[in-house]
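Visitor: Output the structure for:
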Amino acid sequence: MKSTIGKLYLIPTNLGDDPVWDVLPASIEAVIDIIDDYIVENEKSARRFIKKIHPKKSQQSLQLQVLNKFTESAEKLSFLNACKEGKSIGLLSEAGCPAIADPGSDIVQLAHQQNIQVVPLVGPSSIIMALMGSGMNGQSFAFNGYLPIGKNERKAEIKRLEKLSYDQNQSQLFIETPYRNNKMLEDLCTTLNAQTRVCVACDLTLSSEYIKTFTANEWKQINVNLHKRPAIFIIHKD
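Guide: Presented below is the predicted three-dimensional model:
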């Protein structure tokens, strides 16, 4: 008889400390109820999240494998062994949706290679929510991760993305380390064409959520403190 292969569930998490049920569907509790094996970025925060979702879940029953930028490729190959034994596995991100700007994409790729069914669950993606709230082109867009840190390299990349947005009518999204957010907005204002639109979307889904789109020139007149607030930046030159 052919043995049953477990599934890989991609389980979203909340983006901050606000109540989880404000942003996550109740179906996530049912999934966590049946899964004991997880692939996570941080064991402590993963256990805390699971407890919030399912307080009665036995912490002793949890089997957690840590996936981060230091995880070796050879080690990742064993992460889905439980699926081959008929157990389902949950993949958790630190914030938002697994595999989106997240190391979990490597595990999803392995699942496809090993013919393991991948089940993405509904949850908040800061990238998509920022684009939704920006008023920019949702038909054509690109997420570019982090921009260079060096002053000259960063300026050149900002100008390249601006030109790309104009040539392709494509919104360009990127992020910055939260403590450098204010400097990022300053650099955008001084580097971009005055009429290029800039969206800043930070603290998404939280009570302090802030989403505004202005031209680079208009942003120069606006006083907003983005320090240590998770943010998405979007630019588009029309």
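Visitor: Please make it C-alpha for all contacts and neighbour counts, starting now.
Guide: Noted.
Visitor: those helices in this structure, which residues are they?
Guide: 27-34, 43-53, 73-76, 81-84, 105-113, 126-134, 151-168, 181-191, 216-219 (DSSP state H).
Visitor: Same list, those, but as JSON lines with mean neighbour count and distance to Thr4 please.
Guide: Supplementary listing: these in JSON lines, determined by neighbours: other CA atoms under 10 Å; distance: least, CA to CA, whole Å:
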{"stretch": "helix 27-34", "mean neighbour count": "15", "distance to Thr4": "16"}
{"stretch": "helix 43-53", "mean neighbour count": "16", "distance to Thr4": "26"}
{"stretch": "helix 73-76", "mean neighbour count": "11", "distance to Thr4": "22"}
{"stretch": "helix 81-84", "mean neighbour count": "17", "distance to Thr4": "8"}
{"stretch": "helix 105-113", "mean neighbour count": "15", "distance to Thr4": "15"}
{"stretch": "helix 126-134", "mean neighbour count": "19", "distance to Thr4": "35"}
{"stretch": "helix 151-168", "mean neighbour count": "15", "distance to Thr4": "46"}
{"stretch": "helix 181-191", "mean neighbour count": "18", "distance to Thr4": "48"}
{"stretch": "helix 216-219", "mean neighbour count": "20", "distance to Thr4": "56"}
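Visitor: One more, so I can put them side by side:
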Amino acid sequence: MSGTLYLIPNTLGKRDEADPLAEVIPAGVQQIAAGLDYLVAENAKTARAFLKKLGETTPLARPIQQIEIQELNVNTRADALAALLAPLQAGRDGGLLSEAGVPAVADPGADLVRLAHARGIRVRPLVGPSSILLAVMGSGLNGQSFAFNGYLPVDANERAQRLRELEQRSRKASQTQVFIETPYRNGALLEAMRQHCAGTTLLSVAVDLTLPGETIVTLPLSDWRPERIALHKRPAIFSLLAL
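Guide: Now for the predicted structure:
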């Protein structure tokens, strides 16, 4: 009988040493994660840091050095995924650990989850912080209909065209459009929206969600100024709704 693939959420950023993990990762999820001896993670170093933090309050089933960690990232070939599931097919439980937030959402783990279903392996998603959902919740924009669009093009002309397309889609369907950017390009993205989208379009920006510096601001683009929120090199979620 195959084991279970647990989808283990991670924190959304580095937390202060005194911050309890239970503020963002429920105790039951911690207990399941602490009992596993096989993990698939985007980065083994990050996974070990998570296990170290976890072990401060929840005893690990094994020392960190004895927990097997295999990496799965954007460079992992599709034909390597089966090997990552081999321990589970042999009856061993395992966990897919996100680099930040929940696994398989804006995350390379989605392909592994799909293959697990194809192989008849039980998949169990666990509760934890999702920056996308938290941003939509805190935005005040349409939470009945929204779409996550990942990263927008880096090229300025292509990015402008994509922004206009998303704004048009939002206006036509009254749908919130959610996207992200590499933190050091946040300012350029904000300026592009101010230039290429209507002033009446609402923009919500959420930064450092669940962290001490958490800030969420929602305004019409006509009222947005760079000084409204410090964006440089801060993880941010952008949500747009055209009226």
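Visitor: what span of structure 1 lines up against stretch 180-199 of structure 2?
Guide: Under TM-score structural alignment, the match for stretch 180-199 of structure 2 in structure 1 covers residues 175-194.
Visitor: How about stretch 125-144 of structure 2?
Guide: Using TM-score structural alignment, stretch 125-144 of structure 2 pairs with 120-139 in structure 1.
Visitor: Looking at structure 2, name the residue matched to Gln63 of structure 1.
Guide: Gln63 of structure 1 maps onto Glu68 in structure 2, by TM-score structural alignment.
Visitor: list the contacts for the closest residue to that match other than its chain neighbours?
Guide: Of all residues not flanking Glu68 of structure 2 in the chain, Tyr38 sits nearest, at 4.8 Å (CA to CA, 6 or more residues apart in numbering). Taking CA atoms under 8 Å, 6 or more residues apart in numbering, we find Tyr38 of structure 2 in contact with 67-69, 93-95.
Visitor: can you rerun that using 7 Å?
Guide: 67-69, 94-95 (CA atoms under 7 Å, 6 or more residues apart in numbering).
Visitor: List the contacts of Asn149 of structure 2.
Guide: Going by CA under 7 Å, 6+ apart, the list of residues near Asn149 of structure 2 reads 178-179.
Visitor: make it 10 Å
Guide: With CA atoms under 10 Å, 6 or more residues apart in numbering as the criterion, the residues that contact Asn149 of structure 2 are 106, 166, 177-180.
Visitor: and if you look at Asp238 of structure 1?
Guide: Contacts of Asp238 of structure 1 (CA under 10 Å, 6+ apart): 136, 162-163, 165-171, 195-197.
Visitor: now Gln70 of structure 2
Guide: 38-44, 47, 83-84, 96.
Visitor: Could you identify which of these has the most neighbours?
Guide: Tallying neighbours with other CA atoms under 10 Å puts Leu96 at the head of the contacts of Gln70 of structure 2, with 29 neighbours.
Visitor: and it, what pairs with it in structure 1?
Guide: Under TM-score structural alignment, Leu96 of structure 2 pairs with Leu91 in structure 1.
Visitor: Please apply the same query to Arg234 of structure 2.
Guide: Per TM-score structural alignment, the equivalent position to Arg234 of structure 2 in structure 1 is Arg229.
Visitor: so what's that match up against?
Guide: 177-182, 201-204, 208-210.
Visitor: Out of those, flag the one nearest to Leu147 of structure 1.
Guide: Thr177 (9.9 Å; CA to CA).
Visitor: residues near Ala236 of structure 2, how many?
Guide: Neighbour tally, Ala236 of structure 2, other CA under 10 Å: 25.
Visitor: do you know how far it is from Glu99 of structure 2?
Guide: Distance, Ala236 of structure 2 to Glu99 of structure 2, by CA to CA, to the nearest Å: 16 Å.
Visitor: Hmm, Leu39 of structure 2 is touching Ile64, no?
Guide: No: using CA atoms under 10 Å, Leu39 of structure 2 is not in contact with Ile64, being 11.1 Å away.
Visitor: Common neighbours of the two, please.
Guide: Ala47.
Visitor: one step back: tell me which of the helices of structure 1 lies nearest to Asn225 of structure 1.
Guide: Of these, nearest to Asn225 of structure 1 by CA to CA is helix 181-191, at 6.7 Å.
Visitor: relative orientation of that closest one and helix 151-168 in degrees?
Guide: Here the directions of helix 181-191 of structure 1 and helix 151-168 differ by 60 degrees (axes from the mean of the first three to the mean of the last three CA atoms, to 10 degrees).
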